[in-house]
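In: here's a sequence, model it:
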Amino acid sequence: MTGGTAPVITGLGVVAPNGVGAEAYWAATLRGVSGIGVLTRFDPSGYSSRIAGQADIDAKALLPGRLLPQTDHMTRLALIAAEEALADAGVTPGSAPAYSTGVVTAGSGGGFEFGQRELEALWSKGSAYVSAYQAFAWFYPVNSGQISIRHDMRGPGSALVAEQAGGLDAVAKARRLIRQGTDTMLCGGVDGSLCPWSWLCHLRSGRVSAATDPAAAYLPFDERASGHVPGEGGALLVAEDPGAARKRGADRVYGAVAGYSATFDPRAGSGRPSGLRRAVEQALADARTRADEVDVVFADAAGLPAQDQAEAETLAGVFGAKAVPVTAPKTMTGRLLGGGAALDLATAALALRDGVIPPTVHIGQFGYPDLLDLVGDTPRELPLRTALVLARGFGGFNSALVLRAAV
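Out: Below you'll find the model as predicted:
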């Protein structure tokens, strides 16, 4: 869809392995602080991979007690991010016109940790010991449901599943709903589950690094790349119709969702090219933006040699070799499933606000010096107006989103 309303981002909520809260996360990211480490949520000694990005919180201090028995750790993170995003935007959905605010989130497998606990109770004690909340706490749309209930958001609600690409797809869905008349949408993704059941699912993908050193486990675009590190967390963003934001006197605008595209890769072995380049070109066309107008690219950064090379060649093909700065701050958090691209988008919004590109840490043997201008361990200060965020999901999903700074 080309043209039409470009929704504005007026609020950010972040929960990440290296910082809870948008400003805490941003400060840690600019300092190059990593939240990746050895798993402590359970004993990982019997597994081939033991490194993850954990987002630990004091849920009892941050959430009402009544919510704790009915929520997985993932959903608690989402509720915290939602509260921050709405407060940051100055939006109180319960006092807004009915049906004018909605929620769309990205997820993957839902609350695995909650589900595993209840299945263990079933097997060891019997059905009488299984929580009634198991009916929904494990389900991937649960974050949308719990957020909408807590904040009285009665407008459109949905959930999308596209693994790492889902966070951008959720924002694009929100854009579509705003163009159709909804004033305000809370959108993005908070995802991830670190328990034995979900960890086994991660490992079966064959894409998780087996490195034992947290600083060497996730090295996208590095000659030593051997897979990625899973993590948990993400970001939720308040997107608004620009007219509605002006009318209510929004305090700030981080940027506008100017363009978006999603494509799907062909069947493996077909000999047909990936759809990533097509997603990039279509997103730029949707934003009516030339390649030379993009100031920074937030890369998907798979951490696998073949995928890293394909992304590097795509970016060089679209923008020219080393023509645009590229960054992957997710080297400090790991890949967060449905929350990863949403966190990149929130990071891009903060980068546009402050005129600084965040670093890509731990890349010591850069493998694509002729193709990419990769921002390394040191942040790079530049005037920034337009950012491109890329995401690829396991199974062939490609998404690209153009974020333009507020005028």
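In: can we go C-alpha only for contacts and neighbour counts from here?
Out: OK.
In: can you name the residues in contact with the top helix by length along the chain?
Out: Using DSSP state H, we find that the single longest helix of the chain is helix 73-89. By C-alpha atoms under 8 Å, 6 or more residues apart in numbering, the residues outside helix 73-89 that reach it are 10-15, 21, 57, 59, 62-63, 68, 92, 110-111, 113-114, 142-143, 146-147, 186, 189-193, 232-233, 235-238, 250-252.
In: Leu177: which element?
Out: Assigned by DSSP states H and E, Leu177 falls within helix 166-179.
In: residues in contact with Ala6?
Out: Ala6 makes contacts with Arg175, Asp241, Pro242, Ala256, Val257, Ala258, as judged by C-alpha under 8 Å, 6+ apart.
In: wait, a helix at the fourth one?
Out: Right, Ala256. No - according to DSSP: H, G, I helix; E, B strand; the rest coil, Ala256 belongs to no helix; its state is strand.
In: any idea how many residues pack against it?
Out: As a burial measure, Ala256 scores 24 neighbours (other C-alpha atoms under 10 Å).
In: could you do the second one as well?
Out: Summarising burial for Asp241: neighbours were counted as other C-alpha under 10 Å, giving 23.
In: this one next, for a side-by-side:
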Amino acid sequence: MTRVVITGIGVIAPSGIGADQHWKSILAGELNVRRISAFDPTPYTTTIAGQVDGFDVTDQVDPRLVVQTDRWTWMSLAATQLALDDARYNPADHSPYATSVALAAGSGGNEFGQREMTGLYSKGPRAVGAYQSIAWFYAASTGQSSIRHGTKGPASVLVTEGAGGLDSLGHARRVVRRGTTAVIGGGTEAPLSPYALTCYGSSGRLTTSDDPRAGYKPFDKQANGYAPGEGGAVLLVEDLRTAVKRGSPQIYGEIAGYAATHDAYDPNAPAPDATHMARAMNLAIADAGLTAEDIDLVIADGAGVAELDALEASALRRVFGDRIGSVPVTAPQGFVGRLNAGGSALSVATALLAIREGVAPAVGNLDQPNPAYGLDLVRVPRELDLDVVLINARGFGGFNSSMVLRKVTAADLEDVAEEAIS
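Out: Down below sits the predicted model:
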């Protein structure tokens, strides 16, 4: 079976621009959730969010393209370039069919769409530009990235709300195994517009706290909902043999296992048990050819909603049994907000950096761990030998996804190099 690895990481997130800035911020425990500044959030039930500072689109995207696209696509284009630069991979150096794009999306071009709809209702149909038809579309980032880099491999968009980042990378692994040697995967979001905030607020899962410290608190006794956020991560996924042969500067880790399930219970409410979330974890671990005993760290979905946190803790207890109290569990997304599809992609980037550095980052904004969960929650960064990391993500409506990342050792690389020579 083709081994599939990640060789490039591009991060555009509230924690920083670039993987190194993100990692330093997460390790330092910086809370990057604050009052929304793009517009006056006073009339809304949620007024805080994770926002990306220092992102200058003119440094990242051709001005001619800026006017045609939304902020979430700008972030995807920028993160894609960071990932390609990190991997030293230029799609133009390869056959156009050797590279694919498979990004996730949750809500599309919110800011662009709101601006155009405002023009429609205030000035009439002539105020709506031609680009409205493509800028809001959930496949816009996939399409624009493919066009920008001239890729002609299979292009896809995965739409499973917060689980989308994992699902896009799981799909990327499938595409590589079918013969496309490199896939641009992951995703970003930009849901901080009045209309988008209204839509998200209707779920009843957003925090109503005006104080960031009292807001999004995964697995905390005071959990009261999550703060939304913008940004995410894009990663370059490759066939291990091809990556070694072309001399990739680093291989962060292998996508060893992946699985997705669905509650099939209710479009708005989670299933009252954790059966299918636990099933996703067990299937992903089995897909990696491992057992629960092999997992060194869990990066949880960490919804910050008491009901959802309790369900995830229940699922983890089902998977790990008596070992649950000794398996480190973290949810660094409490530091940046819940970034929808971009959040689970960012969790993968965080997991890969944790494997590289041998450090498990802390749960974001955790003050009073809920003892009822029985979890070994990481309170401060913890040095660990991280060979295998399990990542969970859930999407509104019943989506559950899990991914197992495994360290690629020097012996693995030697075996691949010898195989290439023979």
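In: please state their TM-score.
Out: The pair, once superposed, lands on a TM-score of 0.96 when counted by TM-score structural alignment, normalised by the length of the first structure; 403 aligned residues with a C-alpha RMSD of 1.3 Å.
In: quick revisit: where does the helix holding Leu177 of the first structure end up in the second structure?
Out: Here helix 166-179 of the first structure aligns to the second structure at residues 164-177, judged by TM-score structural alignment.
In: the matching stretch vs the first structure, average offset?
Out: Taken against the first structure, stretch 164-177 of the second structure registers an average deviation of 0.5 Å after superposition, with mean C-alpha distance after the TM-score superposition for the first structure.
In: re the thing from before, so the longest helix of the first structure aligns onto which residues of the second structure?
Out: On the basis of TM-score structural alignment, helix 73-89 of the first structure is assigned to residues 71-87 in the second structure.
In: can you pull the buried residues of that stretch?
Out: Neighbour-count burial for stretch 71-87 of the second structure, counted by 16 or more other C-alpha atoms under 10 Å, picks out 71-84, 86-87.
In: now the aligned residue in the second structure for Thr331 of the first structure: how far from Ala155 of the second structure?
Out: Structural alignment (TM-score structural alignment) places Thr331 of the first structure against Gly334 in the second structure. Distance of Gly334 of the second structure to Ala155 of the second structure, computed by C-alpha to C-alpha, to the nearest Å: 32 Å.
In: then Arg338 of the second structure?
Out: Counting by C-alpha to C-alpha, the gap from Arg338 of the second structure to Ala155 of the second structure is 26 Å.
In: report the contact partners of the aligned partner of Val389 of the first structure in the second structure.
Out: Aligning on TM-score structural alignment places Val389 of the first structure opposite Ile391 in the second structure. By C-alpha under 8 Å, 6+ apart, Ile391 of the second structure lies in contact with Val298, Ile299, Ala300, Asp301, Ser347, Val348, Ala351, Ser402, Met403, Val404.
In: the third one against Gln333, yeah?
Out: No - under the criterion of C-alpha atoms under 8 Å, Ala300 of the second structure makes no contact with Gln333, lying 9.3 Å away.
In: which stretches of the stretch 301-422 of the second structure form strands?
Out: Along the stretch 301-422 of the second structure, the stretches classed as strands by DSSP state E, counting those that start in this stretch are 328-330, 359-360, 376-377, 382-383, 388-395, 399-406.
In: figure out which of the ones you listed is closest to Pro212 of the second structure.
Out: Counting by C-alpha to C-alpha, Pro212 of the second structure lies closest to strand 328-330 out of the strands of the stretch 301-422 of the second structure; the figure is 19.1 Å.
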